[in-house]
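*Asks:* when you get a sec, could you give me coordinates for this:
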Amino acid sequence: MSKRVTVITGASGVLGRAIADAALARGDAVAAVDFGPIAREDGHDWLGLGGVDLTDPAAAQAAMDAVVERFGRMDNLLNAVGGFVWQMTDGPLESWGRMQRMNLTTVLNACRAALPHLTQSTAGRIVNVGALGALQAGAGMGAYAASKAGVHKLTEALAEETKASALTVNAVLPSIIDTPANRADMPDADVSTWVQPAELAAVILFLASDTASAVTGALVPVKGRV
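*Replies:* Sure, this is the predicted structure:
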């Protein structure tokens, strides 16, 4: 194949779907990975891998190997997988472990499983989704911010570990993404200041392009007007 092969984790979420739509529009072959079902049926340039628990290293490895078996290689890993909980620090400890598993363990396992394939690409790219809230956490954001801060540091470490290769590793740091869930949680907010999923997807796909070959280890803020 001459086109780029792009793997998207968390592909059934609002952001994941926006990334997939943009990647398909620019001509990528796309493999969509999610714990939940994948809406699109498999096609020539689309592989849906639903029911994948990325907190399990073996499941992550099987998914990445399936992508290479189908398309022959892998060029981009775009990690939109994750979740959010608002909870004060004296809340249940389980939320801290759950945020670590959902936001950091999933990304770590996906990256580890994909690395052998990505380093064989002449222009491999990893783009993770961090959070501006992990730079300055607000009340009730401790568990979420701690897990996303881990994603930031994982991104920086991987970039250093792979800088002798053609692979680049970066992260985007959005503020509030305009999603139905966020609108429901903040009904009185001015949503015009939020980041649109398609806007964030465009930044992610820039980092996953040939044009961004000189950018690695970057944590790119995508604030909207927040």
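
*Asks:* drop to CA atoms for contacts and neighbour counts, all remaining ones
*Replies:* Noted.

*Asks:* show me the contacts for the residue nearest the centre of the chain.
*Replies:* In the chain, the centroid-proximal residue (CA atoms, centre = their mean) is N79; its distance is 1.9 Å. Going by CA atoms under 8 Å, 6 or more residues apart in numbering, N79 touches I8, T9, G10, V107, A110, I126, V127, N128, V129.

*Asks:* strands - which of those land there?
*Replies:* Among the contacts of N79, the members falling in strands (DSSP state E) are I8, T9, I126, V127, N128, V129.

*Asks:* can you redo those residues as JSON lines with distance to M74 and neighbour count?
*Replies:* Below are these laid out as JSON lines (distance: CA to CA, whole Å; neighbours: other CA atoms under 10 Å):
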{"residue": "I8", "distance to M74": "11", "neighbour count": "25"}
{"residue": "T9", "distance to M74": "14", "neighbour count": "27"}
{"residue": "I126", "distance to M74": "11", "neighbour count": "27"}
{"residue": "V127", "distance to M74": "14", "neighbour count": "28"}
{"residue": "N128", "distance to M74": "16", "neighbour count": "25"}
{"residue": "V129", "distance to M74": "19", "neighbour count": "25"}
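
*Asks:* between those residues, which is closest to D185?
*Replies:* Distance to D185, by CA to CA, is smallest for V129 among the ones in strands among the contacts of N79, at 20.8 Å.

*Asks:* I'd like the structure of this one too, to check against the first:
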Amino acid sequence: MARSVVVTGGFGVLGQAVSEAFAAAGDKVARIDFAAAPHSAVAGALDIGGVDLTDAAATQAALDKVAAAQGGVDVLVNVAGGFTWETLEGGSLDAWARMSSMNLMSNATITKLALPLLVASGNGRIVNIGAGAAIKAGMGMGAYAASKSGVHRLTEALSEELAGQGVTVNAVLPSIIDTPTNRADMPDADFSQWVQPAAIADVILFLASQEARAITGALIPVTRGG
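*Replies:* So this is what the prediction gives:
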């Protein structure tokens, strides 16, 4: 039976790969993104652009549209987020607030609002995008790693909060993802060691599956090329 899947940040490279994977599996996919429109289509997907996921009213309106079109929400994949590299001495304090807003508060907002729908599903799945770089932060990674560490703690706490309610909550922790932006930012790196978006999508699909029903509160590293 086709499930209703929401992918935040669904217009980006990783969100596109995740959305395509769920669609290929026969699920109904809704992509919610801050960008106005996607660069690439996903067959059959419901695209909702221009949504600030830290705005509760706008986020609720998007979820209402998804629930009406797709009959609820069974799976929520929180891909939306951002990255910055700057030292504390040379950078801006605004970066800390921006990273918290983009990576943590966006996640917490839509997850809280989607909880009634996910619980009603009976087999709800939440999959968050954490970061391997948040396990031990390197120089210039403080603001980013702090916000992603918050996603890790949210994942753990919510998994216990929802115990017994039929909803699992897990996070994948990628190393460097092979995207055009990362290649442009690190042109001298060995791209062959970077994780492919499709490989991350495969792990997310597993965590959203019935076979992964006994896994919750897990922070799963995803670090091989793929």
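
*Asks:* please state their TM-score.
*Replies:* Remark: TM-score between the superposed chains equals 0.96 [TM-score structural alignment, normalised by the length of structure 1]; 223 aligned residues with a CA RMSD of 1.3 Å.

*Asks:* which two from the contacts of N79 of structure 1 end up farthest apart in space?
*Replies:* Between any two of the contacts of N79 of structure 1, the greatest separation by CA to CA is 14.3 Å, found for G10 and I126.

*Asks:* now do the buried residues in the helix ranked longest in structure 2.
*Replies:* In structure 2, taking DSSP state H as the definition, the longest helix is helix 142-161. For helix 142-161 of structure 2, the neighbour count (16 or more other CA atoms under 10 Å) marks 142-152, 154-156, 158-159 as buried.

*Asks:* roughly how far apart are the closest residue to V81 of structure 1 other than its chain neighbours and I38 of structure 1?
*Replies:* Leaving out its chain neighbours, the residue that sits closest to V81 of structure 1 by CA to CA, 6 or more residues apart in numbering is G10, at 3.8 Å. Counting by CA to CA, to the nearest Å, the separation of G10 of structure 1 from I38 of structure 1 is 10 Å.

*Asks:* the top strand by length along structure 1: average distance to aligned residues in structure 2?
*Replies:* When structure 1 is parsed with DSSP E, its longest strand is strand 168-174. Mean deviation of strand 168-174 of structure 1 from its aligned counterpart in structure 2 after superposition (mean CA distance after the TM-score superposition for structure 1): 0.3 Å.

*Asks:* what about T105 of structure 1, neighbour count?
*Replies:* For T105 of structure 1, the neighbour count with other CA atoms under 10 Å is 21.

*Asks:* that one in helix, strand or coil?
*Replies:* The local conformation at T105 of structure 1, judged by DSSP: H, G, I helix; E, B strand; the rest coil, is helix.

*Asks:* hmm, it is touching T55, no?
*Replies:* Yes. With contact defined as CA atoms under 8 Å, T105 of structure 1 counts as touching T55 (5.7 Å).

*Asks:* and P187 of structure 1, how many neighbours?
*Replies:* As a burial measure, P187 of structure 1 scores 10 neighbours (other CA under 10 Å).

*Asks:* repeat that for V203 of structure 2.
*Replies:* Applying other CA under 10 Å, we find 18 residues neighbouring V203 of structure 2.

*Asks:* could I get the contacting residues of it?
*Replies:* So V203 of structure 2 contacts V172 (CA under 8 Å, 6+ apart).

*Asks:* ok, the closest residue to M141 of structure 2 other than its chain neighbours to T179 of structure 2 distance?
*Replies:* Once flanking residues are discounted, M141 of structure 2 sits nearest to W85: 5.6 Å by CA to CA, 6+ apart. For W85 of structure 2, the distance to T179 of structure 2 equals 17 Å [CA to CA].

*Asks:* re the thing from before, verify the stated contact: the residue nearest to M141 of structure 2 with G140.
*Replies:* Yes. With contact taken as CA under 8 Å, W85 of structure 2 and G140 are classed as touching, separated by 5.0 Å.

*Asks:* comparing G10 and I38 of structure 1, which shows the higher neighbour count?
*Replies:* For the pair G10 of structure 1 and I38, the greater number of neighbours falls to G10 (26 against 20), based on other CA under 10 Å.

*Asks:* tell me the contacts of that one?
*Replies:* Going by CA under 8 Å, 6+ apart, G10 of structure 1 touches G16, A32, V33, D34, F35, N79, A80, V81, G82.

*Asks:* top of these by neighbour count?
*Replies:* Result: V33 is most packed of the contacts of G10 of structure 1 (other CA under 10 Å), 30 neighbours.

*Asks:* list the contacts of that residue.
*Replies:* The contact partners of V33 of structure 1, by CA under 8 Å, 6+ apart, come to V7, I8, T9, G10, A11, S12, G48, L49, G50, V52, A63.

*Asks:* please apply the same query to G140 of structure 1.
*Replies:* Applying CA under 8 Å, 6+ apart, we find G140 of structure 1 in contact with W86, Q87, M88, T89.
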